[in-house]
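# Quick one, fold the following:
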Amino acid sequence: MEYRRLGASGLSVSEISYGNWLTHPDGAECVQAALDAGITTFHTAAAWDGGAAEENLAEALSHARRDDLVLCTGVFWPEGPGANDAGLSRKHLVTSVNGSLRRLRTDYIDVYQLLRFDYRTPLEETFLALSDLVRQGKILYAGTAEWTAEQLLEARPIAERHGVPLVANQPHYSMLWRVAEAQVMPVCERSGIGQFASVPLAQGVLTGKYRPGEIPPGSRGAKAVETRPLLLPDLLERVGMLRGVADEAGLTMAQLALAWTLQHNTVASVVMGASTAAQVTENAKAAGVVLDLDALTRIDHLLGSFVQTDPRLTWSPPATT
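Have a look, this model is predicted:
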């Protein structure tokens, strides 16, 4: 495993992070495989599976030395039926972080992430609450996820004024989804904010397991609505051609996709999920891989117009009152 600094901070994170968005029977084995591979950075969120994701991660990490870990959890999505059970209000941040600390069995969270922009709450309120949490020692660093360049530019001086170390952003970023490159990544680079790149395998499409007209029963592509737009026969045919690039580099398709994401200089770590320990072990080998210019050029040529680059596709929930 290789390690990188997160933005302009002094915090080191593993190039490959493990995220447990989906809880499953093999979760503990996956976490152990991650630890065995040298992965130190783990992502979860308070709202995932009603809090069970945090609890399961804590149980799987219970034998690990806490100081060796970088625990990342986040807030925004609904955690209950109440009017104050979602968003980035001071009330919700305080109640949510205390719940996360309890479920994760820890005294502090390394990177506390604001998982979407909250149009209903003033940024001053959010970052003043984060400042209090930093001073209390409950969080060490703050981050965002799927924020636009404009939102980050607005937040940065407020974070500085309140003494909140805003050092991370978590965009969706992959060979196929490059919408963060045009605006978000340059703003982050100037602001000392590093990237936790998420969805690097494009919902599994970039692993090559989906072929035109052949969607395996029980797979994510067969069940998840958000995956279906990526299952176009022409796109799957192009993705299949990447196998030659992977073979020449001595990589699996998944390793190639993860390694590609790590080539961007603002990416500190790429967040992967897995359903088996074997997947974790294999995918972790993407760390430290350097793709040559020929491989990068061939990838761009093969994927062509299927690559999404429009920065307007950075997604936040609609502004509501």
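# okay, CA-based contacts and neighbour counts for the rest of this
OK.
# Give the next helix or strand downstream of the strand or helix carrying L71.
Using DSSP states H and E, L71 sits in strand 70-75. Per DSSP H and E, the first helix or strand lying C-terminal to strand 70-75 is helix 90-104.
# residues of that next one that come out buried?
R90, H92, L93, S96, V97, S100, L101, R103, L104 (16 or more other Cα atoms under 10 Å).
# still on that earlier bit, identify the residues contacting the strand holding L71?
Identification of contacts with strand 70-75 by Cα atoms under 8 Å, 6 or more residues apart in numbering yields 13, 40-47, 86-88, 93, 96-97, 100, 109-115.
# Please provide the structure for the following sequence as well, for comparison with the first:
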Amino acid sequence: MINTNGIVVLLKMIMGESMEYRRLGSSGLSVPVLSLGTGTFGGRGKLFEAWGNTDVAGARALIDISIDHGVNLFDTADVYSFGAAEEILGAAIKGRRDDVLLSTKAGLPTGDGPSEAGTSRSRLITAVDGALRRLQTDRIDLFQLHAYDAATPIVEVLSTLDELVRAGKIRYVGVSNFSGWQLMKSVGLADTYGFPRYVSHQVYYSLAGRGYEWELMPLGLAEGIGAMVWSPLGWGRLTGRIRRGSGLPAGSRLHTTADAGPPVDDERLYRIIEVLDEISAETGRAIPQIAINWLLGRPTVSSVIVGARDADQLRQNLGAVGWRLTDEQVARLDAVSATDAPYPYFAYQRQQGFARLNPAPV
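You can find the predicted model right below:
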């Protein structure tokens, strides 16, 4: 896949350093295995201020590096820095819209008013129009519901998305942070009424958090829904800066954001990091690169969303592609990061009869 920076990408392909592309679920859309998240753009509000405060010039530099490495998918959301992330992304890609894929999300509250949360028909139409305006574009390549809205009938959501697709405002639809029954019911109703199917599920998945595997991964395999992974470094815990007995390093965003992210047992985290340290010594790769590379080998994963505060961090994350962990290294990471499955999945993990009927995804 060649864009306006095609010569650079072609040279990297010749040199064996090209970006890999995969289908997004069972759709016809090809996406890079790494995509750039924009949570660091803007820096407005307590949570996003801790993530980063990249401005338009900084965003443009990160996007230049991404495109040079074959990354053409950029993910954002209306709640990121109260819309500033979308505005900065839109300004940073000005003049090269046809070279990139834009993914954004809506559904989480953006204010206290009754019409400022959820995925009702009114809210979705307003949210998409607002995103188009902030992104300075006429279409969104992938529009994802940021959360399930229990107050709005699923058919209302699906029919509205169908209208937005037919209007050309969005091209593909997906979800984020859905439970298994919420996603499966939505897919079933989409099939029943002929509405567009969800092709992606943006999920938390990492060596430090493998809950995605129990229900959502088999569902993704069965229904052709590709995973777009957020927080692949376990909410900043797998950067290589945390060690047993040392506490959180100075400047870590976990000092202010730990309570907002997925919980991780400290002892289990330390064991994972110790194995990552061993494999880092064996491969010469940085710990974040190993953690991301492990994810790229997991079933259903279409793209891993990486973030970066600066060019050096981005380049390091981009170094997660172009090589593979050995089967033995993968097995060690699998073993040290394994957790007991919740009911009813523990039976598939522990009992031979259940496991025979429900083999692990490959």
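# TM-score them against each other, please.
TM-score for the superposed chains, counting by TM-score structural alignment, normalised by the length of structure 1: 0.90, backed by 309 aligned residues with a Cα RMSD of 2.0 Å.
# follow-up on the earlier one: for the strand holding L71 of structure 1, grab the matching residue range in structure 2.
Aligned by TM-score structural alignment, strand 70-75 of structure 1 corresponds to residues 101-106 of structure 2.
# Have a look at how far, on average, that stretch is from structure 1.
Comparison of stretch 101-106 of structure 2 with structure 1 after fitting gives an average deviation of 0.7 Å (mean Cα distance after the TM-score superposition for structure 1).
# Report the separation between D340 of structure 2 and R253 of structure 2.
As judged by Cα to Cα, to the nearest Å, D340 of structure 2 and R253 of structure 2 stand 29 Å apart.
# Comparing the two, which shows the higher neighbour count?
Taking other Cα atoms under 10 Å, D340 of structure 2 and R253 do not tie; R253 has more neighbours (19 against 10).
# Spatially nearest residue to the more buried one (excluding sequence neighbours)?
A50 (5.5 Å; Cα to Cα, 6 or more residues apart in numbering).
# Can you find the partner of the one you found in structure 1?
Counting by TM-score structural alignment, A50 of structure 2 lines up with no residue in structure 1.
# P288 of structure 2 versus A50 of structure 2, what's the distance?
19 Å.
# And for the equivalent of A92 of structure 2 over in structure 1, the neighbour number?
Taking TM-score structural alignment, the alignment pairs A92 of structure 2 with A60 from structure 1. A60 of structure 1 has 16 neighbours, counted by other Cα under 10 Å.
# how about the nearest residue to A60 of structure 1, chain neighbours excluded?
Per Cα to Cα, 6+ apart, closest to A60 of structure 1 is A28, 4.9 Å.
# Kindly report the same for M185 of structure 1.
M185 of structure 1's closest residue in space is T266 (Cα to Cα, 6+ apart), at 6.8 Å.
# Hmm, that neighbour is touching G7, no?
Yes: assessed by Cα atoms under 8 Å, T266 of structure 1 is found in contact with G7 at 7.3 Å.
# Read off where stretch 289-297 of structure 1 ends up in structure 2.
Against structure 2, stretch 289-297 of structure 1 falls on residues 323-331 (TM-score structural alignment).
# For the matching stretch, measure first residue to last.
17 Å.
# do stretch 221-229 of structure 2 as well
15 Å.
# Where in structure 1 does that stretch fall?
The aligned range for stretch 221-229 of structure 2 is 189-197, by TM-score structural alignment.
# For the matching stretch, give me every contacting residue.
Residues contacting stretch 189-197 of structure 1 (Cα under 8 Å, 6+ apart): 6-9, 156, 166-174, 185, 188, 261, 266-271.
# Okay, helices next: where are they in the stretch 151-300 of structure 1?
Here the stretch 151-300 of structure 1 has its helices, by DSSP state H, counting those that start in this stretch, at 184-191, 220-223, 233-249, 253-262, 277-283, 293-303.
# Export these as JSON lines, with columns for distance to Q136 of structure 1.
Output for those, formatted as JSON lines (distance: least, Cα to Cα, whole Å):
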{"stretch": "helix 184-191", "distance to Q136 of structure 1": "25"}
{"stretch": "helix 220-223", "distance to Q136 of structure 1": "41"}
{"stretch": "helix 233-249", "distance to Q136 of structure 1": "47"}
{"stretch": "helix 253-262", "distance to Q136 of structure 1": "34"}
{"stretch": "helix 277-283", "distance to Q136 of structure 1": "35"}
{"stretch": "helix 293-303", "distance to Q136 of structure 1": "45"}
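# can I assume F346 of structure 2 is in contact with D340?
Yes: in this structure, F346 of structure 2 is within contact of D340 by Cα under 8 Å, at 6.6 Å.
# Kindly tell me how buried whatever residue of structure 2 lines up with S17 of structure 1 is, as a neighbour count.
Aligned by TM-score structural alignment, S17 of structure 1 pairs with S35 of structure 2. For S35 of structure 2, the tally of surrounding residues (other Cα under 10 Å) stands at 25.
# Same question for W260 of structure 1.
Using other Cα under 10 Å: W260 of structure 1 sits among 20 other residues.
# Next one: it from Q279 of structure 1, what distance?
Counting by Cα to Cα - W260 of structure 1 and Q279 of structure 1 are separated by 18 Å.
# Over to N169 of structure 1?
Applying Cα to Cα, the value for N169 of structure 1 to Q279 of structure 1 is 25 Å.
# now A224 of structure 1
Where Q279 of structure 1 is concerned, A224 of structure 1 sits at a distance of 20 Å (Cα to Cα).
# quick one: L133 of structure 1 from G7 of structure 1, how far?
21 Å.
# in structure 2, what residue sits furthest out from the centroid?
In structure 2, G353 marks the outermost C-alpha relative to the chain mean, sitting 34.4 Å out by Cα atoms, centre = their mean.
# Now name the helix or strand holding R60 of structure 2.
For R60 of structure 2, the element it lies in under DSSP H and E is helix 56-68.
# Past that helix, which element shows up next along the chain?
strand 73-75.
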